[in-house]
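**Q** Requesting a structural model of the entry that follows:
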Amino acid sequence: MLKTLLAGLALAAATFMAGSASAQDTGKAWDPKITDTDYVLGKADAPVTMLEFASFTCPHCAAFSNDVLPQIEKAYVDTGKVKIVFRQFPLNGLDLRAGMMARCAPREQYFNIAKVLFQTQQSWAMASDPIGALAQIGGMAGLPKDKFDACLADNSVADGIVNGMQAAQTEYQVDATPTFVIEGEKVAGENSFDSFKAIFDRKLAEKGVATN
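**A** Next up is the predicted model:
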């Protein structure tokens, strides 16, 4: 079953799917469709929402997480102005398994695991035994080896991630990582903090929220 999911993952990653227009195009209020299964950084009532579609093996995603995200957290997330919804967009089987491990660990550890995966990306992704390296990261986050093995064998976990990836393709035409959607506005690729700041400030101003 996992082989079938991986085959579907490869097909989905190679196929651009036409989807619905964004809220920015239609003029309708944007609905990010946040559910209890999402992983959210920031306050639930933050006026601006950003979706982040990222791959754990993507160097540009690592650069965002390591260099830009801390600045966004300090200036916008910690101040209650922006919340970030992280949605994995796996590009390969190893990436998929990294996300499965992160999901199976204690939920409160998810973002800590994500940050470690990005900070040590070259180490675990290029290791002679990358699955073993992922198991070590999971172990440090409270996921013992037996539960790690069970997690990677759980098709429902893999299926949930792949379904989320396909939804991103359908709803936002995501075909590369990182891709961000800020209040319905799609922003593709690696961007500087100043680029995000300009968009956040504009979106906050549109909602009548002071940026200083």
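**Q** going forward, measure contacts between C-alpha atoms and count neighbours the same way
**A** Noted.
**Q** Mind checking what helix or strand follows the helix ranked longest in the chain in sequence?
**A** In the chain, with assignment by DSSP state H, the single longest helix is helix 155-172. Remark: after helix 155-172, the chain's next helix or strand is strand 179-182, criterion DSSP states H and E.
**Q** Here is a second sequence; please produce its structure as well for comparison:
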Amino acid sequence: MKILIKSYMRIISLILVWGVLFLNSATSKNYEYKQYIEDNNIEPLIRSSEEIQVDIIEFSSFSCSYCAEFHNQTLQELKESSVYKNINFYLIDFPLNQAAFYGSIVANCSKNVRSSYVDSVYENYDVWTKASSGEEIIELLNSYGLQHGLEDEELQSCLKDEDSHNRLLSLQVDAQNIFGVESTPTFLINGEKVQGNRPASEFIKIIKKKLNN
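**A** All right, here's what the predicted structure looks like:
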């Protein structure tokens, strides 16, 4: 737990420094969201095979209750809607505390388990967020990866991978400075910023508007 706290505090310090350095750099007006996806080699959790597509980027923190509500309720309703087949859905880690940062590290250990891991963390939100200690939180967050095929050796390796940790940092800093992300969940729907979880009907309305443009 001490290592986790040390790493997280280091990242918070770097975010503050980088925020100043990049304050006058690219903004959403001259840096398209698609370039952000391409520059960072971000793969969608949900990929459309339709000719007409809408890109949804969610900036999310595993510790965020509204993010959990979006994944457990709103997204499930979107999956049952007529627009679901047109959606490319991208999830960008935007951890707001130590536990969320740790979960983000585990989530990015393997592309093969990322989607199922994200589902498990949010489905079990009320379990791990109410754990009695930091060690129990870590144990639970690890278990969600291991139960979906993440090898323990692979897990231990990525927990020590500073390049992976710095990538999370870079994505978060860019989200703040380029797109003005300040809270979670924040969405970009074909570049249009939507803050907070909304009823599925509101998302569907926006998506249909994008499809008809």
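**Q** Next, the TM-score between them, please.
**A** Remark: TM-score between the superposed chains equals 0.82 [TM-score structural alignment, normalised by the length of structure 1]; 201 aligned residues with a CA RMSD of 2.8 Å.
**Q** Give the aligned range of the longest helix of structure 1 in structure 2.
**A** Alignment of helix 155-172 of structure 1 against structure 2: residues 162-179, by TM-score structural alignment.
**Q** Centre of the chain to that stretch, how far?
**A** 11 Å (CA atoms, centre = their mean, to the nearest Å).
**Q** how about that stretch: buried residues?
**A** Buried residues in stretch 162-179 of structure 2, counted by 16 or more other CA atoms under 10 Å: 165, 168-179.
**Q** Around Ala198 of structure 1, how many other residues sit close by?
**A** Residues near Ala198 of structure 1, counting by other CA atoms under 10 Å, number 11.
**Q** Then the one 4 residues further on?
**A** The local packing of Arg202 of structure 1 (other CA under 10 Å) involves 14 other residues.
**Q** got a list of what it touches?
**A** Contacts for Arg202 of structure 1 (CA atoms under 8 Å, 6 or more residues apart in numbering) come out as none.
**Q** Map it onto structure 2.
**A** So, by TM-score structural alignment, Arg202 of structure 1 is matched to Lys209.
**Q** returning to what we had before: go ahead and name everything in contact with the match of helix 155-172 of structure 1.
**A** 11, 15, 18-19, 22-23, 25-28, 31, 40, 59, 92-94, 104-105, 108, 158, 181-182.
**Q** What remains of those residues if I keep only buried residues?
**A** Neighbour counting over the contacts of stretch 162-179 of structure 2 (16+ other CA under 10 Å) leaves 11, 15, 18-19, 27-28, 59, 92-94, 104-105, 108, 158, 181 as the buried ones.
**Q** what ranges do the strands span in structure 1?
**A** Under the criterion DSSP state E, structure 1 carries strands at the ranges 39-41, 48-54, 82-88, 179-182, 185-188.
**Q** among the ones you listed, which is nearest Gln109 of structure 1?
**A** strand 39-41 (10.5 Å; CA to CA).
**Q** Would you enumerate the residues in contact with Tyr39 of structure 1?
**A** Val85, Phe86, Arg87, Tyr110, Phe111.
**Q** Give me the buried entries from these.
**A** Those of the contacts of Tyr39 of structure 1 that meet the buried threshold are Val85, Phe86, Arg87, Tyr110, by 16+ other CA under 10 Å.
**Q** Which single one of those residues is nearest to Pro144 of structure 1?
**A** Using CA to CA, those come closest to Pro144 of structure 1 at Tyr110, 15.1 Å.
**Q** Now do the same for that closest one: its match in structure 2.
**A** In structure 2, Tyr110 of structure 1 lands on Arg114 (TM-score structural alignment).
**Q** for structure 2, what's the longest helix?
**A** helix 2-21.
**Q** what's next to that helix, contact-wise?
**A** Against helix 2-21 of structure 2 from outside (CA under 8 Å, 6+ apart): Asn97, Gln98, Phe101, Tyr102, Leu169, Val173, Gln176, Asn177.
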